[in-house]
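# Have a look at this fold, sequence not included:
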């Protein structure tokens, strides 16, 4: 009787040679962990040690399990009719459908490297001796040798009690066993291959215990299985190399493409498995996530950032029943028949569901903000695609950006107008299950489904569906539904308007900053003084030379110079433009400074009038002649120029009004009438100016400018009515509110993240401090017994004591320790501040002093309110006094029940006096602009307020109780 014999190379062909690559191999090992009821599997790669570990917290293996199941190829537990009962789930877990089908998936680990150390501890009653661990060594290179049978290959196996017994000595003894078998095989294994195997065995000198007990699944604490591979195949580095996909600027590695989204977070259900995967690379102590380190995978929340979404189910006839949402509008119920099912027969693939989101290719056609669009596009370029999941576990390679299994891009290249969808602009999942879709069978090498009748139906249904909904709802030519076209036009129009508004805001901001800077820096005042100096000098020259005839010309030049200076800082707020809170603050500051500039101008005009009268007197000119004031001449010239401008503007307004009358006839007529009346009144006012009205000339000039600005606004409103791009005041207010809220959201998110980080760091720091404190106590006996060690321990203790004391300083800041208000003494606050800022005071030569009144003062309140406020104010003061070369000082005082914190720095700019308390505003380089805003909010909550004192050489802040509020007393 003849029987089959199995060559050792069978293992190599079923494992290393059959698997498409290392990412697929890792996926297979992850699936084995899932089948073992693990909730976590983790890989770690150590390039410097040429080692890879993969650990899970599943049921693990006993010695019996390893010998009768792991070492048996094609175990019947993977056969379909025995999958449900192959492994009993641990207590508290639901049964899992087994992912493996052929019982050979574990052989994929040979792809990672030529040697494998298996360490496994079983769970439950099947585990043999309590706590027993199975340790086995597999030398995969032996399985590549032609002529050897499976019986020729030795697999050393040991059982140990605890992880502490998995020592380097144990590893050496197991490798020696392989060496001995290699010697017995002799010439059957070629010399070159023998040398290679011995070199590989020589690398097994490491300690396996740290690998088994590292962060993550830990055999020292729980059952599970650990694989340790060393040395590592060179193919791993190639798989980790990030490459740019064709047609994409985003680099991504094969490792990421194949292993990201192992379970289905896109369309999770109650049956979605509780199973976490990760794979880390360690360069020294620095770890990096190799799977989601570049791009976070998709989840349900991402559909809120899609322009369009499709969700529904395909029934047993291939018909789609679901919903389509275009541009976030109300979802539309749709039903699409599968045109490939002319006979109305059941599909071979079975029913399944789908959900995907789609983002427009152009930012101008997307509802996303520019930042969101850039972020989503970057993620789509890396991990966009339609993924396939069966029982919540990903089916490879579907979803990879280079696996367009539905030929979406191929059709799009034929006609982008008809075939709307692009594979790189979509993300989503097709959800299958083993029961309904059992005829969809994966290939042996995990390279997708076998191309049988079920897969052909599956592919045809999905492809036909995308073509049909593109034609019905998104095609520029054939779509009967106008929703997408209309919405896209609206989105594009809004995007263009948003761009225009941003450009206008940027230009307005530039003009504001230029004007504010000119006034604040003194450039405007210096210019005015320069004009006055030139006027005095010129008049003195005319008087000396008795050139009375040149007096009008000189006066005109001086006045024109002043008007030119004023025009250089004259700005009007753009009508209908929503402003950010920052621009609103700048505009308010500009208006205040503009008033100051007008006062300077008024004084200059008055002085010029006096100088002219004095010069006329000195030149002996008759005093009873009409005063040909340079201001009046300026106004006459202005009248001529403005009359021409008004005539032109009136024609433009009339033209705009004619076009607008059809839409808003009465409103347009009223606008034109008001405009013409204003123009007529202005022209008449300018025409009445003569020598006897010199005193009111400047008032007329100012009035003229105001009226002209009103007319320009009227013209712009009329033009806006025609183009329908004008914004009502309510819309502008709403947009400004949205801008403010967007800014606040970003700031609040930063604060939340910062607070969470500080909380975590504080917790870890306190735990570490306790460990260091205990360690120092343990060092003391060594230091006493070893004199050279004593100075080192003393220095360490001194540094630690300083650090520990600094940490204790911040105990009062924790509100949870102070549920009730308590008396806070000024002396305690002063001592606290000296402790916090001791080092900065010394390094920067800054003095923090407190008056007797401050030291004697006391207030009833929460330390968690007052201490942070004082820290913030003093921190700011210490920053700004650095602009002084010497004598840097911060002074604490108390007057009339209020605290004062003052410094001798540069002080606060007049334009910033109110803005400094607005969240997000700040002049400090690298600052967030949140400190003073939060300080004011903290105090206000407890009945106090923070104000900036006026008339102080530096900055002086006062903390005072709100009138009528005794909550803080």
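Yes, it's here. As the structure is a prediction and not an experimental result, all values here were calculated from the model.

# hey, let's count contacts and neighbours off CA atoms from now on
Noted.

# Would you map the strands across the stretch 851-969 of the chain?
858-861, 888-895, 898-903, 944-948, 956-961 (DSSP state E, counting those that start in this stretch).

# okay, pairing it with this:
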């Protein structure tokens, strides 16, 4: 007989997020201030903006960060029913921007809360393009620092009104007390430049402007710049570029083809090599969609061709590895300095003369959108989920590098690059006239034969006199 249970309480309930849950979405998931600003810039891109203006002002211990775009803005209904709803699925369904049909960068619906990592207060003013309705919202993030409140207990005032003098777009103002160091500002500029793809002419359609005013800084007391993508490295020793695509599926195996071109700039008058490489993806790897690959490789023991020695050494120190581009923007952290996401250093450890390390390559791999590539970004915006398609991406890139590496190795061996260089005539003459090795061997033999130090010193003196004569 089943045991009878006496029910004391029963009912249907719903999950009530604590007020500080919203801070977990922002501060807990978004890695750092640079990532937060990049997410807000991507939101402007998704809003069909032609430009976004970022302004950072630091006075004493106060900071003000503003991000303004001229996109299509939002209505009161969009703000209250979508912007205010964490993790909305709206962008997952929409996929393309409203007017320019851009591939949407934000898919998780959490980037809007990235501002909580930048300051204590958020003021948003947004004017919708068609209705010219302006909506204002004020958030004090301190209101969410409580375990006793639920999200529904935090009142947020939102107002809208018709406007005739405000242009369409969204204007965010974030106030706080965090003063950025000059090094942090350097990193922000680097992050913004690395955000943009150097291959897509994106700045003709979407421009980023940065303004910085910091009283305590000489470098950033009055700084302004239009952010441009980092230039493609024109000085390199080797380059491999082309496409990787699916050729066929045979007996359940995915067969890929890589149509590649290899250039060698180490010496002049070396013609490019065309290579078609077929390869099979291994178990646990899946085709991740069409890839466009452009990678440059460097010999760290050689100066870069066509550039001064000092400049060559400077450039080589900044080799960033291989970046991944999606929809005109780089996916972090791929391509960040010293991020060896392909494990090239470990791979080189087992074969140092053949393999390239992470600080010897710089380049880009352009992928398709998530629906076609099945490469899904993590909620933290720090790379892709490491599924079978991600493993297929890694395998495809390494296969392309494996095409370049033996050609590079053969060339270096033929031209005695990186190996022991032939001795000059002077070095050979000096070696022939030197009695240093002989002197050491005789001294060692005499010391083990119990010969007196007087005789040993006499022999050394004779050899030294002979050496002077030969010189």
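Thanks, I have the structure now. Everything numeric in this text was worked out from a predicted model, so none of it was measured.

# sorry, back to before: who wins for proximity to residue 258 of structure 1 among the strands of the stretch 851-969 of structure 1?
strand 944-948 (56.8 Å; C-alpha to C-alpha).

# What span of structure 2 is the closest one aligned with?
Using TM-score structural alignment, strand 944-948 of structure 1 lines up with nothing in structure 2.

# List the residues that contact residue 348 of structure 1.
439, 453-455, 457 (C-alpha atoms under 8 Å, 6 or more residues apart in numbering).

# looking at the strands of the stretch 851-969 of structure 1, which is buried most?
Of all the strands of the stretch 851-969 of structure 1, strand 898-903 carries the top mean neighbour count, a mean of 22, counting by mean count of other C-alpha atoms under 10 Å.

# give me the stretch of structure 2 that it matches.
With TM-score structural alignment applied, strand 898-903 of structure 1 matches no range in structure 2.

# how far off strand 956-961 does that strand point, in degrees?
Angle of strand 898-903 of structure 1 versus strand 956-961, following axes from the mean of the first three to the mean of the last three C-alpha atoms, to 10 degrees, is 170 degrees.

# who does strand 898-903 of structure 1 touch, helix- and strand-wise?
If you count contacts as 3 or more C-alpha pairs under 8 Å, 6 or more residues apart in numbering; DSSP states H and E, strand 898-903 of structure 1 packs onto helix 863-880, strand 888-895, strand 956-961.

# Quick one: closest of those to residue 849 of structure 1.
strand 888-895 (5.0 Å).

# between the strands of the stretch 851-969 of structure 1, which gets nearest to residue 673 of structure 1?
Closest among the strands of the stretch 851-969 of structure 1, using C-alpha to C-alpha: strand 944-948, at 48.7 Å.

# What ranges does the stretch 301-450 of structure 1 have for its strands?
Using DSSP E, counting those that start in this stretch, strands in the stretch 301-450 of structure 1 cover 308-314, 320-326, 332-336, 352-358, 385-390, 393-394, 426-432.

# Can you lay out the helices and strands packed on strand 898-903 of structure 1 as JSON lines showing distance to residue 35 of structure 1?
Output for those, formatted as JSON lines (distance: least, C-alpha to C-alpha, whole Å):
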{"stretch": "helix 863-880", "distance to residue 35 of structure 1": "52"}
{"stretch": "strand 888-895", "distance to residue 35 of structure 1": "67"}
{"stretch": "strand 956-961", "distance to residue 35 of structure 1": "65"}
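
# right, so of these, which gets closest to residue 683 of structure 1?
strand 956-961 (51.3 Å).

# What strand or helix carries residue 399 of structure 2?
Taking DSSP states H and E as the definition, residue 399 of structure 2 sits inside helix 388-414.

# To residue 399 of structure 1, which of the helices and strands packed on strand 898-903 of structure 1 lies closest?
helix 863-880 (50.8 Å).

# if we can go back for a sec, and the contacts of residue 348 of structure 1 as CSV, adding distance to residue 498 of structure 1 and neighbour count?
Compiled in CSV, the contacts of residue 348 of structure 1 are given as follows (distance: C-alpha to C-alpha, whole Å; neighbours: other C-alpha atoms under 10 Å):
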residue, distance to residue 498 of structure 1, neighbour count
439, 52, 17
453, 52, 14
454, 49, 20
455, 47, 19
457, 46, 21
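
# Reformat those residues into CSV and put distance to residue 280 of structure 1 next to each item.
Converted to CSV, the contacts of residue 348 of structure 1 look like this (distance: C-alpha to C-alpha, whole Å):
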residue, distance to residue 280 of structure 1
439, 36
453, 40
454, 38
455, 35
457, 39
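
# Most widely separated two among those?
Every pair of those checked by C-alpha to C-alpha; the farthest is 439 and 457, at 10.9 Å.

# what sits in contact with each of these two?
Contact criterion C-alpha under 8 Å, 6+ apart; residues shared by residue 439 of structure 1 and residue 457: 348-349.

# got a list of contacts for stretch 407-415 of structure 2?
Against stretch 407-415 of structure 2 from outside (C-alpha under 8 Å, 6+ apart): 238, 353-354, 418-419.

# Mind checking which of those residues land in helices?
Among those, none falls in helices (DSSP state H).

# For residue 265 of structure 2, state which of the residues you listed is nearest.
Closest to residue 265 of structure 2, out of all of the contacts of stretch 407-415 of structure 2 and judged by C-alpha to C-alpha, is residue 238, at 6.0 Å.

# counterpart of the closest one in structure 1?
That one, residue 238 of structure 2, aligns with residue 308 by TM-score structural alignment.

# wait, that match sits on residue 358?
Yes. In terms of C-alpha atoms under 8 Å, residue 308 of structure 1 counts as a neighbour of residue 358; the distance is 5.1 Å.

# for residue 88 of structure 1, what are its contacts?
Neighbours of residue 88 of structure 1 in contact, by C-alpha under 8 Å, 6+ apart: residue 95.

# follow-up on the earlier one: list the buried residues of the next helix or strand after the helix holding residue 399 of structure 2.
Moving toward the C-terminus from helix 388-414 of structure 2, the next helix or strand (DSSP H and E) is helix 425-432. Buried residues in helix 425-432 of structure 2, counting neighbours by 16 or more other C-alpha atoms under 10 Å, are absent.

# what span of structure 1 lines up against the following helix or strand past helix 425-432 of structure 2?
Proceeding N to C from helix 425-432 of structure 2, the next assigned helix or strand is helix 436-447, under DSSP H and E. Aligned using TM-score structural alignment, helix 436-447 of structure 2 spans no residues in structure 1.
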